[in-house]
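1. Have a look; sequence and predicted model below, questions after that.
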Amino acid sequence: MRFARLGERGAERPVVQVDDRYYDLTPVTADISGEFLASDPVARVRAALDAGELLPVDADGVRIGAPIARPSAVYCVGMNYAAHAAESGSEPPKNLVMFMKAPNTVVGAYDDVAIPRASEKTDWEVELGIVIGRRASYLGSPDESAAHIAGYVIANDLSEREWQIELSGGQWGKGKSAPGFSPVGPWLVTPDEIDPSDLRLQSWVNGEPRQDSRTADLIFDVPYIVWHLSQHLELEPGDLILTGTPQGVALSGRFPYLKAGDIVELEIEGLGRQRQEFV
């Protein structure tokens, strides 16, 4: 299934997409929240569709928000593609690198993004996102991870590289948490429709190709990431995990950083496409 949220910021309505039509989910849930994702959402929505309880929604011209309500946490995996680690000037990590972004960075897939004041090194990063559906703490093995995943999303892990690296003080958060720095969606796609082990990821800036890789190239794959994080923290329903970006970003020195007027587009097969204008 494909879950989404339509409407202006702060007033989004939960919907499900079926055969290119959207259906109102408010008879089932007030939002695409952790509580909803923990309550067998696919079965609940399928039963409501079969019973004719969900009415179609006209989505023409309506803003598509982030497909999940504000998560309690946004966890990120750094340097999880060997070629990206190399272009960043680092060796591939032997242990999973984790950092966090502020949850209020999450915005819709087509929202404009403001380049932060005084920023000269705003960068793009296409990433596969994992949305947690069941609480996960001290999982026994990576084999247990799948039962705790509600679905997958595209995310743009935007970064201000000077703040992240040169002015960081040893942590990455300052370069990762500007307003709008986590466009997500357009959909949350449930695991019955997606095999995350080998998906193509691509990005473009002003129509020119930048990143083109596959999740098969992840150093730490999806099951390992969820299992590993659960050994160090408690994952909650609705939490978002960004799994890392492949090579092809401005940090490499091969491309200019973003400026006002630039258009960034991202795509992951099966998860849709994003487009942001930078202002």
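-> Received, thanks. Residues are numbered from 1 along each chain as shown.
2. For the rest of this, base every contact and every neighbour count on C-alpha atoms.
-> OK.
3. need the contact list for the most centrally placed residue in the chain.
-> What sits nearest the mean C-alpha location of the chain, by Cα atoms, centre = their mean, is residue 155, with 3.1 Å. Applying Cα atoms under 8 Å, 6 or more residues apart in numbering to residue 155 gives the contacts 126, 127, 128, 129, 182, 183, 184, 185, 242.
4. For these, pick the one with the most neighbours.
-> Across these, neighbour numbers were computed from other Cα atoms under 10 Å; residue 126 holds the maximum, 33 neighbours.
5. How about the contacts made by the spatially closest residue to that residue that is not a sequence neighbour?
-> Spatially, and ignoring its direct neighbours in sequence, residue 126 is nearest to residue 156 (4.9 Å; Cα to Cα, 6 or more residues apart in numbering). Applying Cα under 8 Å, 6+ apart to residue 156 gives the contacts 124, 125, 126, 127, 181, 182, 183, 184, 266.
6. Repeat the analysis, applying 6 Å as the threshold.
-> Counting by Cα atoms under 6 Å, 6 or more residues apart in numbering, residue 156 touches 125, 126, 182, 183.
7. For it, give its distance to residue 17.
-> As judged by Cα to Cα, to the nearest Å, residue 156 and residue 17 stand 22 Å apart.
8. now do residue 157
-> Residue 157 is 25 Å from residue 17, by Cα to Cα.
9. who's more crowded, the two?
-> Between residue 157 and residue 17, residue 157 has the larger neighbour count (other Cα under 10 Å), namely 27 against 17.
10. my guess is that one contacts residue 122, does it?
-> No - Residue 157 is beyond contact range of residue 122, at 10.7 Å (criterion: Cα atoms under 6 Å).
11. In this structure residue 149 contacts residue 133, no?
-> Yes - the pair residue 149 / residue 133 is scored as a contact, 4.9 Å apart, by Cα under 6 Å.
12. another structure for you, compare them:
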Amino acid sequence: MTTTYLWTPPAVQSLPVRGKTERLPINRLFFVGRNYHAHAVEMGKPVDKSVERPFYFTKAPQTLVHSGATIAYPPETQNYHFEMELVLVVGKAGFRVKAEDAHTVIYGYATGLDMTRRDLQLVARDKGRPWDLGKDVEHSSVCSEVVPMPEVVIESGEIALTVNGQTKQHSDVNKLIWGIREIIADLSLFYHLQPGDLIYTGTPEGVGPVVAGDRIEGHVAGVGEVALNIAAAE
């Protein structure tokens, strides 16, 4: 029997894959919070790895937009921020994965932007409320094409971002507080990781606001580039 619906179901979210005609279907979007020391300090929440574990938030797959897109400045914010990130792409199921085996679930990597209504996020944070209105924002999860790198663990490489050609963020992936292996091992204690899960691994210092008319461009050495144009609010 054919299933019918009251309205058309949303399309499967997917990303292009370098060198392939097939697209990569997206499952879930995970984000690692405060995973570079200098960024944690600039947010007023320094991290002591000796006594803390990574923490995460999620966004709906429907927030995903492709690199190069133009998006409207989002509603109900006066402080919309960029965050440049290395994105880990899961290619195999994994649960309670040991750090030494973390490479076995890696399909590849991409470059991404975690766009954030910072004013709403900070209000929620300071009141102990969920971050959803600040983070889970329409068109806020920007991602480049996926670069297949099966079982490769990236441990270093320049990560940088410019706004209208002016450098705003510049660091190295080797400054991650929790590296790729540690992230996979820890996150897989809480979730059964699945093919198509994207893990945005955190942003370095230098985050800041954008306005209508701005163009954001970022890159991670050895992976690729990401870009986003900000249009006027609706």
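-> Ah, there it is. Every value quoted in this text rests on a predicted model; they were computed, and no experiment measured them.
13. that older thread, from the contacts of residue 155 of the first structure, which is closest to residue 197 of the first structure?
-> Of all the contacts of residue 155 of the first structure, residue 128 has the smallest distance to residue 197 of the first structure: 10.5 Å, by Cα to Cα.
14. nearest spatial neighbour of the aligned partner of that closest one in the second structure, skipping sequence neighbours?
-> Alignment note (TM-score structural alignment): residue 128 of the first structure maps to residue 86 of the second structure. Distances taken as Cα to Cα, 6+ apart put residue 111 closest to residue 86 of the second structure, at 5.0 Å, once the chain neighbours are dropped.
15. Now which residue in the first structure aligns to the one you found?
-> In the first structure, residue 111 of the second structure lands on residue 154 (TM-score structural alignment).
16. one step back: between residue 157 and residue 122 of the first structure, what contacts are shared?
-> Counting by Cα under 6 Å, 6+ apart, nothing touches both residue 157 of the first structure and residue 122.
17. one step back: roughly how far apart are the match of residue 128 of the first structure and residue 44 of the second structure?
-> Taken as Cα to Cα, the span from residue 86 of the second structure to residue 44 of the second structure is 22 Å.
18. rewinding a little: what's the distance between the residue nearest to residue 86 of the second structure and residue 94 of the second structure?
-> 22 Å.
19. The two: which is more packed in?
-> The residue with more neighbours, out of residue 111 of the second structure and residue 94, is residue 111; 27 against 23, by other Cα under 10 Å.
20. Can you check my assumption that the more buried one lies in a strand?
-> Yes - applying DSSP: H, G, I helix; E, B strand; the rest coil, one finds residue 111 of the second structure inside a strand.
21. one step back: give the contact list for the match of residue 111 of the second structure.
-> 128, 129, 184, 185 are the contacts of residue 154 of the first structure under Cα under 6 Å, 6+ apart.
22. In strands, which of those residues fall?
-> Counting by DSSP state E, these place 128, 129 in strands.
23. Let me have the contacts of residue 154 of the first structure in TSV, extended by distance to residue 3 of the first structure.
-> TSV is the format used below for the contacts of residue 154 of the first structure (distance: Cα to Cα, whole Å):
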residue	distance to residue 3 of the first structure
128	16
129	14
184	12
185	10
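24. Could you confirm residue 123 of the second structure falls within a strand?
-> No - assigned with three-state DSSP, residue 123 of the second structure falls outside any strand and is helix.
25. which one in the first structure is aligned with it?
-> Under TM-score structural alignment, residue 123 of the second structure pairs with residue 166 in the first structure.
26. Mind jotting down where the helices sit in the second structure?
-> In the second structure, the helices defined using DSSP state H lie at 37-42, 118-126, 132-135, 180-190.
27. What range does the shortest one cover in the first structure?
-> Following TM-score structural alignment, the partner segment of helix 132-135 of the second structure in the first structure covers residues 173-176.
28. same deal with the longest one?
-> Counting by TM-score structural alignment, helix 180-190 of the second structure pairs with residues 222-232 of the first structure.
29. Now do the buried residues in that stretch.
-> 222, 223, 224, 225, 226, 227, 228, 229, 230 (16 or more other Cα atoms under 10 Å).
30. Quick check: which of the helices of the second structure is nearest to residue 66 of the second structure?
-> helix 132-135 (17.4 Å).
31. packing partners for that closest one?
-> Judged by 3 or more Cα pairs under 6 Å, 6 or more residues apart in numbering; DSSP states H and E, helix 132-135 of the second structure is in contact with strand 116-117.
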